[in-house]
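J.: How does the following fold in three dimensions:
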Amino acid sequence: MNWAERTWTEFPADLAAAKRTALLPIGATEQHGPHLATGMDTVIADRLCRKVAERSGVLTLPTLPYGCSLGHSRRWPGTIALQPITLITLVKEIGDWAYHSGVRRLMIVNGHVTNAAPLRCALEMLRAEHDDLMVAVINTAQLSERVRKSHASDGQDWHANRAETALMLAIAPETVRGDAINGADDPDRTNGLIFSHPVNRTSTNGVTGQPSLATRAEGTQLFSWMVEDLSLLVEKAKWETPPLEQSYFEEAPHFEDADELPATAAGGTEAK
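T.: The predicted structure follows:
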């Protein structure tokens, strides 16, 4: 159910079968230390959404390979970063066109931590414009408690760490420079800090964590958890409806004077 491989004549039936649900994978192109390729976040988001689409029958839109990676600085070559407003605009416009193709449940699957704030802004804009569009932002490293725990096993401010290296060993080993893993470990220096510092001030080599501990078996297990946990969320999302049906654009009733107010609003009481 890859959006880019469908024709326009197939979308109505595709979306009907998928309860009008689609995934939008968002990655990044940024340095991941001396041992991982710059497209790591994009690979995870893309592979994860493709697997989940196969399981659940929903459509997955083409993966966006750029994100808000400004925090990685210009110290290490390879990073291609979007400004937050650019990412907001891109995702908003992608969502607009997906809506006009028939999507009514859009799940933005984010593979890069600092995309989260711009993606939340795009969510706010999309749901304010399209009254019957439901939007979610789901961060791949936060899919469930077991996924969160695995990602943060060697540092709270992790990057190119044990978990990410294990994932790449499992799903894209050709992108891993095995001879550079040993010696790439760099500790999390952010514990107790008040300010959020860019990576050039927290890491010596672009890594935070212990990639030397990563194994392919660990990555295979972690990726299977991510597929399973996102699939469960998608299945639930396919059937979700808003708790209330009030229109975003419908104003509350106006009352000219106290005599028109319901008893409780006018200071009275109503029978329970």
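J.: CA only for contacts and neighbour counts going forward, please
T.: OK.
J.: quick one, helices of this structure?
T.: 11-17, 40-56, 84-101, 116-129, 145-151, 162-171, 216-239 (DSSP state H).
J.: Now tabulate those helices in JSON lines and tack on distance to Val137 and mean neighbour count.
T.: Formatted as JSON lines, the helices of the chain follow (distance: least, C-alpha to C-alpha, whole Å; neighbours: other C-alpha atoms under 10 Å):
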{"stretch": "helix 11-17", "distance to Val137": "20", "mean neighbour count": "15"}
{"stretch": "helix 40-56", "distance to Val137": "13", "mean neighbour count": "22"}
{"stretch": "helix 84-101", "distance to Val137": "11", "mean neighbour count": "17"}
{"stretch": "helix 116-129", "distance to Val137": "7", "mean neighbour count": "18"}
{"stretch": "helix 145-151", "distance to Val137": "16", "mean neighbour count": "16"}
{"stretch": "helix 162-171", "distance to Val137": "20", "mean neighbour count": "25"}
{"stretch": "helix 216-239", "distance to Val137": "12", "mean neighbour count": "17"}
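J.: Here is a second sequence; please produce its structure as well for comparison:
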Amino acid sequence: MFLQNITMPEFSRALIKTQSAILPVGVLEQHGPHLPLGLDAMHATMLARRTAELHPCLVAPPLNYGLCRSTSQHPGTVGISANTLKMNIHDISLGFYGQGIKTLTILTGHAGGTHQAALLDSAEEVLKETNLEIAVICVLDLFDQATEFLECKGDSHAGEVETSLAMHLWPELVKGSAKEEYPTYPRFILVRDKVGHWPGGVWGDPTKASREKGEKIFELEAENLVKVIKDLEKRAA
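T.: Next comes the predicted model:
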């Protein structure tokens, strides 16, 4: 059930059936020359809604902004600080807890390490303050079985996986493809010219993408996310 579309009485009735909620999180970030800037939040939201079709849970409106470091200088990327992200997650989580939610799954479509660290740090604080059962999950961790049919090893951003998902979920938003590319950031060293080390904004090979792969990945993600939510619900019982 998508919370932004229901009424106050409908929310009260929904709580009788489930006290589990999913909060999709993304970023406004470049995704190569061929994919939309909002793909991460769009992906997390669509996955949350598909999961709710398979198992009763409430789907919150997405948090569309997150922490972007390596793509911060690319055209179209608009990020927020770690502190801002942490406060958003903290306050939203407490808000759901106050409304009777017992389990909260923070589902991020953005896989940036600093972004995920901020989510985890904030969720740990909520864990100390409440009895809310919480999971923090990146979409990329939900389709391990997909290695059977994926061709590009090390794919991470705007490559085979995300292009396949976009071809399945929003084919009208896919603007062609892009060449295989990987960032050249030096290990350990922070760089000022981020675009110079990653000009195309692709991490992987979009030419290996297909709609069929996207559909398989998406369904695997939903099935595995249901398992996590069921585990949370056992802990909250």
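J.: hmm, back to that, do you know which of the helices of structure 1 lies nearest Pro34 of structure 1?
T.: Distance to Pro34 of structure 1, taken as C-alpha to C-alpha, is lowest for helix 162-171 among the helices of structure 1, at 11.4 Å.
J.: Onto which residues of structure 2 does that closest one map?
T.: Aligned by TM-score structural alignment, helix 162-171 of structure 1 falls on residues 160-169 of structure 2.
J.: Report the central residue of structure 2.
T.: Gly109 (1.7 Å; C-alpha atoms, centre = their mean).
J.: Alignment lookup: that one to structure 1.
T.: In structure 1, Gly109 of structure 2 lands on Gly111 (TM-score structural alignment).
J.: Next up, the contacts around its match.
T.: Gly111 of structure 1 is in contact with Pro25, Ile26, Gly27, Ala28, Asp41, Thr42, Ile44, Ala45, Asn139, Thr140, Ala141, counting by C-alpha atoms under 8 Å, 6 or more residues apart in numbering.
J.: ok, the aligned residue in structure 2 for the second one - how many residues close by?
T.: Which is Ile26 of structure 1. In structure 2, Ile26 of structure 1 lines up with Val25, judged by TM-score structural alignment. Using other C-alpha atoms under 10 Å, the number of residues around Val25 of structure 2 comes to 27.
J.: Ile106 is in contact with Val25 of structure 2, correct?
T.: Yes - shown here, Val25 of structure 2 and Ile106 form a contact pair, counting by C-alpha atoms under 8 Å, at 7.1 Å.
J.: Can you report how many residues lie near Ala18 of structure 1?
T.: Neighbour count of Ala18 of structure 1, defined by other C-alpha under 10 Å: 21.
J.: Which residue comes closest to it once chain neighbours are left out?
T.: Leaving aside its chain neighbours, Ala18 of structure 1 sits nearest to Val58 (4.8 Å; criterion: C-alpha to C-alpha, 6 or more residues apart in numbering).
J.: Repeat that for Leu142 of structure 2.
T.: Glu221 (4.8 Å).
J.: And Pro62 of structure 2, by the same measure?
T.: On the basis of C-alpha to C-alpha, 6+ apart, the spatially nearest residue to Pro62 of structure 2 that is not a chain neighbour turns out to be Pro24, at 4.7 Å.
J.: And His32 of structure 1, by the same measure?
T.: Take His32 of structure 1 and drop its neighbours on the chain: the residue closest to it by C-alpha to C-alpha, 6+ apart is Ala160, 5.2 Å away.
J.: which ones are touching that neighbour?
T.: Ala160 of structure 1 neighbours (C-alpha under 8 Å, 6+ apart): His32, Gly33, Leu36, Gly206, Val207, Thr208, Gly209, Pro211.
J.: closest to Ala98 of structure 1 among those?
T.: For those, the nearest to Ala98 of structure 1 is His32 (31.4 Å; C-alpha to C-alpha).
J.: residues contacting that closest one?
T.: His32 of structure 1 neighbours (C-alpha under 8 Å, 6+ apart): Thr38, Met40, His159, Ala160, Gly206, Val207.
J.: Would you quantify the distance from it to Pro173 of structure 1?
T.: 14 Å (C-alpha to C-alpha, to the nearest Å).
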